[in-house]
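> Just to be clear, the model below is a prediction. Sequence and coordinates:
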Amino acid sequence: MKKQMNGDSLLKVLDALSNPYRLKIIAVLHKDRQYVSQMARELGISRPLLYLHLKKLEEAGLIQGEHEISNDGKAMKYFELLPFSVPLDAGIIAEASESISDKKKE
């Protein structure tokens, strides 16, 4: 996410980062990629709730998931953190606000 974000993508990233569990997920993935069951145990939340948070982060382009098959044949979903930077100041917000779609202006 090195390029300048438009208004809609900035809103999506800020929304994704506005939850304490999602910040904790980023902290876990900052160390190393993880599979869902391990993350759920580490964070002390259910896998269905974790998947909801992972989906939000993935839609914002902050993480990426992929399926792998373990040695014993189990399908495992791993997630990793994608490189991103969210510079933010009044000028960036003003510029990004010009590209917010009409459905977001309400």
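Yep, it's here.

> CA only for contacts and neighbour counts going forward, please
Will do.

> counting contacts, what elements does the host helix or strand of Gln38 pack onto?
Using DSSP states H and E, Gln38 maps to helix 36-43. On a contact count with 3 or more CA pairs under 8 Å, 6 or more residues apart in numbering; DSSP states H and E, helix 36-43 meets helix 20-31, helix 47-59, strand 75-81.

> ok, and here's another one to check against it:
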Amino acid sequence: MRIIALLAEERLHVSELARRIGMSRPLLYMHLTKLEEAGFVAGRLELSEEGKAHKYFELLPFELVISTETIVDAIAADPTDGEE
């Protein structure tokens, strides 16, 4: 949720986003990849004036409705459910 909250304010490149959240870039990339696959964020590679590549992410418009049925279905679909 912190990733979404920060991207709701402005688009950010991965290094800046990782710094603000206090998360390693590899772990952040994992979360951003999942958010991108789900259609919540979009990433775009851009070159700085110095020629360095930065991947910027921005939040895409979405509406999320969570109901009891949604939660029950998600848990039923989780293959790790019940594993301790």
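Right, received. Where do you want to start? This one's a predicted model, so the numbers in the text were calculated from it and none came from an experiment.

> Fetch the TM-score of the aligned pair.
Here the TM-score for the pair of chains, by TM-score structural alignment, normalised by the length of the second structure, is 0.79; 75 aligned residues with a CA RMSD of 1.9 Å.

> Find me the equivalent region of the helix holding Gln38 of the first structure in the second structure.
Mapping helix 36-43 of the first structure onto the second structure (TM-score structural alignment) gives residues 14-21.

> Against the first structure, what's the mean shift for the matching stretch, could you check?
For stretch 14-21 of the second structure, the mean deviation from the first structure after alignment is 0.4 Å (mean CA distance after the TM-score superposition for the first structure).

> For that stretch, list every residue counted as buried.
For stretch 14-21 of the second structure, burial by neighbour count (16 or more other CA atoms under 10 Å) applies to 14, 17-18.

> Please state the offset of that stretch from the chain centre?
Relative to the chain's own centre, stretch 14-21 of the second structure is displaced by 12 Å; criterion: CA atoms, centre = their mean, to the nearest Å.

> for stretch 44-56 of the second structure, same thing?
From the chain centre to the centre of stretch 44-56 of the second structure is a distance of 19 Å (CA atoms, centre = their mean).

> right, and Tyr56 of the second structure touches Ser48 too?
No - using CA atoms under 8 Å as the test, Tyr56 of the second structure is too far from Ser48 to be in contact (11.2 Å).

> Look at these two and report which has more neighbours.
Neighbours were counted for Tyr56 of the second structure and for Ser48 using other CA atoms under 10 Å; Tyr56 has more, 17 against 9.

> residue in the first structure matching the more buried one?
Under TM-score structural alignment, Tyr56 of the second structure pairs with Tyr78 in the first structure.
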